[in-house]
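Novice: model the following, please.
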Amino acid sequence: MSKILLVTGGAGFIGANFIHYWMKKYPNDRIIALDALTYAGNYANLEPVAKNDNFSFVHCNILEQEKVEQILREEKVDTLVHFAAESHVDRSILGPDAFLETNIMGTHSLLKAAKKVWLDEGLLPENHRFHHVSTDEVYGTLEPEDPPFREDTPYAPNSPYSASKAASDHLVRSYHHTYGLQVSTSNCSNNYGPYHFPEKLIPLVITNILFDKPLPIYGDGQQIRDWLYVEDHARGIDLVIHKGEVGDTYNIGGINEWANIDIVKLICALMDEQFKDNSELKDRFPEAKSAHAQASESLITYVKDRPGHDRRYAIDPNKANSVLNYQPQESFETGIRLTIEWYLANQQWWASVMDGSYKEWVDKQYN
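Specialist: The predicted structure is shown next:
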């Protein structure tokens, strides 16, 4: 049976990739993407599906509860997939209020809308799903020898960002146990891939190399993260929605633990390799050290560590593997090559994101 999905944060990095994945796999389903188009939400991320008859876009903040209710009601949405969030840890340290407003109050606004339309008004009292996308950062940090995070690992968030996501997780759980809303939650490891906003580590390193800019490394660079290719994340959410138990939580990980400094060095080596094999890149990016047969790794610059920087994250995906038959299809080595190739082939996208020109388009279209 075809589904009708409302995807919040649909113009963001993970949300847009999820929409691309879903529409390719389930072409008869209908998707309504909702996004406030803040700095990290970019309508250009949705251009590959924009003309599809089964796709539509709504410019809306998740705090606009009445508008969300109207969408749920008029479109007869049966599945809400909630990606919308403030997600950059550094920004949460400098300005935590926006994270509490979006991640906590915004999630609560969506839960209230879903409860009202699906349960109180009886539109879909049985056949509905509110899927909440969360993060491994709610579990806190790990020591080098600690086992990876499991679904029953106690929450211990260490930044305003992770604290706000932890609160949203608890709200989602409460709406299931108190009101009977049919919910599920997935906690994922660090995502990477196409359309990743350039402030994040991997796209920042790629684009800085191209313009001979420093590659900033916090502290000693030995912070370890578990990396998940974004399409593998979409695949995991798909399985949770179709096979996961209502009210349950599933950890989705890439089984790819890497220290930040090792990621940066790998990207440097792969970028140098790209320039060596493709003379056209030398003409497009003459400032890059790789264009002059110099090592990109020389751009690495160590900077003061950020406050409360968690040392290690790692996901234990055994529950998703055994219950849902989930397996990531990309290793970090294959996924990072795909990511680099995408950024080199899509300069117009990331250049417009970095100079803000797409915001002018948004203003003309929606304001």
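
Novice: going forward, measure contacts between C-alpha atoms and count neighbours the same way
Specialist: Fine.

Novice: could I get the full set of strands for the protein?
Specialist: Remark: strands assigned in the chain by DSSP state E are 4-8, 30-35, 55-59, 79-82, 129-135, 183-188, 190-192, 215-218, 224-229, 249-252, 257-259, 300-303.

Novice: I'd like those as TSV, with distance to Glu151 and mean neighbour count appended.
Specialist: Below are the strands of the chain laid out as TSV (distance: least, Cα to Cα, whole Å; neighbours: other Cα atoms under 10 Å):
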stretch	distance to Glu151	mean neighbour count
strand 4-8	24	24
strand 30-35	29	24
strand 55-59	33	17
strand 79-82	19	23
strand 129-135	11	23
strand 183-188	8	25
strand 190-192	16	22
strand 215-218	29	20
strand 224-229	16	24
strand 249-252	6	26
strand 257-259	18	18
strand 300-303	34	15
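
Novice: of all the ones you listed, which lies closest to Ser92?
Specialist: Evaluated with Cα to Cα, the strands of the chain place strand 129-135 nearest to Ser92, the distance being 14.7 Å.

Novice: okay, the angle between that closest one and strand 183-188?
Specialist: Following axes from the mean of the first three to the mean of the last three Cα atoms, to 10 degrees, one obtains 20 degrees for the angle between strand 129-135 and strand 183-188.

Novice: quick one: residues in contact with strand 129-135.
Specialist: Contacts of strand 129-135 with the rest of the structure, by Cα atoms under 8 Å, 6 or more residues apart in numbering, involve 78-83, 114, 162, 165, 169, 172, 181-190, 241, 246.

Novice: now swap in stretch 108-119 and tell me
Specialist: Residues outside stretch 108-119 that contact it (Cα under 8 Å, 6+ apart): 62-66, 68-69, 72-73, 123-125, 128, 130, 168, 171-172, 175, 179, 181.

Novice: next one: stretch 89-97
Specialist: Ala98, Phe99, Ser159, Pro160, Tyr161, Ser162, Arg306, Pro307.

Novice: using PyMOL, define a selection of the buried residues within those residues.
Specialist: Buried residues within the contacts of stretch 89-97, by 16 or more other Cα atoms under 10 Å, are selected in PyMOL with:
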select buried, resi 98+99+159+160+161+162
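
Novice: switch the contacts of stretch 89-97 over to JSON lines; also include distance to Asn251.
Specialist: Formatted as JSON lines, the contacts of stretch 89-97 follow (distance: Cα to Cα, whole Å):
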{"residue": "Ala98", "distance to Asn251": "26"}
{"residue": "Phe99", "distance to Asn251": "22"}
{"residue": "Ser159", "distance to Asn251": "20"}
{"residue": "Pro160", "distance to Asn251": "21"}
{"residue": "Tyr161", "distance to Asn251": "18"}
{"residue": "Ser162", "distance to Asn251": "16"}
{"residue": "Arg306", "distance to Asn251": "26"}
{"residue": "Pro307", "distance to Asn251": "26"}
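
Novice: next up, for comparison:
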Amino acid sequence: MASFLVTGGAGFVGGNFVRSLLRRRDDNVTVLDALTYAANRSTLDSLPRERFRLVEGSVCDEELVHRMVADHDVVVHFAAQSHNDNSLADPAPFVETNLVGTFRILEAVRRHERRYHHVSTDEVYGDLAVDQARFTEASPYAPSSPYSATKAGSDHLVRAWVRSYGIRATISNCSNNYGPFQHVEKFIPRQITNLIDGVRPVLYGSGDNVRDWIHVDDHTDAVLAIIERGRIGETYLIGADGERSNREVIELILAAMRRPVDAYDLVADRPGHDLRYAIDWSKLRDELGWRPRHGDFARGLQETISWYRDNESWWRPTKAATEARYASE
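Specialist: Okay, the predicted model is just below:
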């Protein structure tokens, strides 16, 4: 039995990882989370308290991070500022959390010689033309926003600490996630909750931007596979062959919610809006034998819609503030 420290474990992907870890293994888990607006304590309410605890604190707090890393066997670093629009409005928190926070974690991992897994994003690679080959682990970095630039920088820090100090680390870069417990500022839950509230969806630009969607449960399963079987020092891309344009996603959501599929509006595009992301996850498949379980995107969307309908008490408290923030931009 091991002890896991999961940073950002009250957020969307981190929280789902903690739930999966406790369901599948007998380990003890501590979540370190700053509990910013994107976190939600209630995501963790049903977890077994005899094997789980939540510590409120920042990954930038050097003393706290060293103390907590010393008490655990494995560190899984999900904590990040991750919203592109917010990074354009104010990049400072992204630099602080994504770069300085990762540095603090790495120094603690180095000092205490712990196993480390770093969770990153496909956005570090920039974007692709419609007919261009998918990203691989060898793709050059070309971030487009303060968010993706700071995540790219954090990946480089991890690789430097592996090479310079010999820390036992792996990295994963994942495509766009969807599923339960995702904050309503994100694309899919925002459209679902707006439609629940009778609000007409909007799309940036032409709606032709393509994202490679993966269910969050598949992402968390892949992270655990990398921790258990991945080669130290390696990077693994996580995807599920889920390429869809934003227009296609909106139309699938509208159809699933029994609305006309053209009941949306186009608005001016945002700066630095990447055209297409697409992941080649064959290394993960070939080396570790991993495959996604949620291959039917339309069915996954329908299940996600049902979750938001059934769990209004979870997302309702943050909805008004989110929409007010968008309206002020």
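
Novice: list the TM-score for the superposed pair.
Specialist: Once superposed, chain against chain, the TM-score is 0.95 (TM-score structural alignment, normalised by the length of structure 2); 320 aligned residues with a Cα RMSD of 1.1 Å.

Novice: picking that back up, in helices, which of the contacts of stretch 89-97 of structure 1 appear?
Specialist: Ala98, Phe99, Pro160, Tyr161, Ser162 (DSSP state H).

Novice: the first one maps to what in structure 2?
Specialist: Put plainly, it is Ala98 of structure 1. Aligning on TM-score structural alignment places Ala98 of structure 1 opposite Pro93 in structure 2.

Novice: from the contacts of stretch 89-97 of structure 1, pick the one nearest Ser331 of structure 1.
Specialist: Closest approach to Ser331 of structure 1 among the contacts of stretch 89-97 of structure 1 (Cα to Cα): Ser162, at 26.0 Å.

Novice: map that closest one onto structure 2.
Specialist: In structure 2, the residue matched to Ser162 of structure 1 (TM-score structural alignment) is Ser148.

Novice: tally of neighbours for the closest residue to its match other than its chain neighbours?
Specialist: Using Cα to Cα, 6 or more residues apart in numbering and skipping residues adjacent in sequence, the residue nearest Ser148 of structure 2 is Val124, 5.1 Å away. By other Cα atoms under 10 Å, 23 other residues sit near Val124 of structure 2.

Novice: just checking, Val124 of structure 2 touches His156?
Specialist: No - judged on Cα atoms under 8 Å, Val124 of structure 2 makes no contact with His156 at a distance of 10.6 Å.

Novice: which residues does stretch 40-47 of structure 2 contact?
Specialist: Residues external to stretch 40-47 of structure 2 that are found in contact with it (Cα under 8 Å, 6+ apart): Ala10, Gly11, Gly15, Arg19, Leu22, Leu35, Phe181, Trp314.

Novice: show me what the last one aligns to in structure 1.
Specialist: When you say that, I think you mean Trp314 of structure 2. Aligning on TM-score structural alignment places Trp314 of structure 2 opposite Trp349 in structure 1.

Novice: for its match, which residues are in contact?
Specialist: Trp349 of structure 1 makes contacts with Ala44, as judged by Cα under 8 Å, 6+ apart.

Novice: same question for Ala11 of structure 1.
Specialist: Contacts of Ala11 of structure 1 by Cα under 8 Å, 6+ apart are Ala33, Leu34, Asp35, Leu37, Gly41, Asn42, Tyr43, Ala44, Asn45, Leu46.

Novice: name the nearest residue to the fifth one, sequence neighbours excluded.
Specialist: In space, Gly41 of structure 1 comes closest to Gly12 once its chain neighbours are excluded; the distance is 4.5 Å by Cα to Cα, 6+ apart.

Novice: ditto for the third one
Specialist: If you skip the residues right next to it in sequence, Asp35 of structure 1 has Gly9 as its closest partner in space, 4.8 Å away by Cα to Cα, 6+ apart.

Novice: which residue in structure 2 lines up with Leu338 of structure 1?
Specialist: In structure 2, Leu338 of structure 1 lands on Glu303 (TM-score structural alignment).

Novice: its match - how many residues pack around it?
Specialist: When neighbours are defined as other Cα under 10 Å, Glu303 of structure 2 has 15 of them.

Novice: number of nearby residues for the closest residue in space to Glu323 of structure 2 that isn't next to it in sequence?
Specialist: For Glu323 of structure 2, ignoring the flanking residues on the chain, the nearest one in space by Cα to Cα, 6+ apart is Glu185 at 8.0 Å. Neighbours of Glu185 of structure 2 under the rule other Cα under 10 Å: 20.

Novice: ok, Glu185 of structure 2 touching Thr322?
Specialist: Yes - the criterion here is Cα under 8 Å, and Glu185 of structure 2 meets it with Thr322 at 6.1 Å.

Novice: doesn't Ile31 make contact with Ser2 of structure 1?
Specialist: No - judged on Cα under 8 Å, Ser2 of structure 1 makes no contact with Ile31 at a distance of 10.7 Å.

Novice: show me where structure 2 has helices.
Specialist: 12-24, 62-70, 84-89, 92-94, 102-112, 146-165, 187-196, 216-229, 246-256, 282-288, 297-310, 312-328.

Novice: now the ones you listed as TSV including distance to Val202 of structure 2?
Specialist: Output for the helices of structure 2, formatted as TSV (distance: least, Cα to Cα, whole Å):
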stretch	distance to Val202 of structure 2
helix 12-24	23
helix 62-70	41
helix 84-89	15
helix 92-94	26
helix 102-112	35
helix 146-165	23
helix 187-196	8
helix 216-229	24
helix 246-256	9
helix 282-288	34
helix 297-310	18
helix 312-328	12
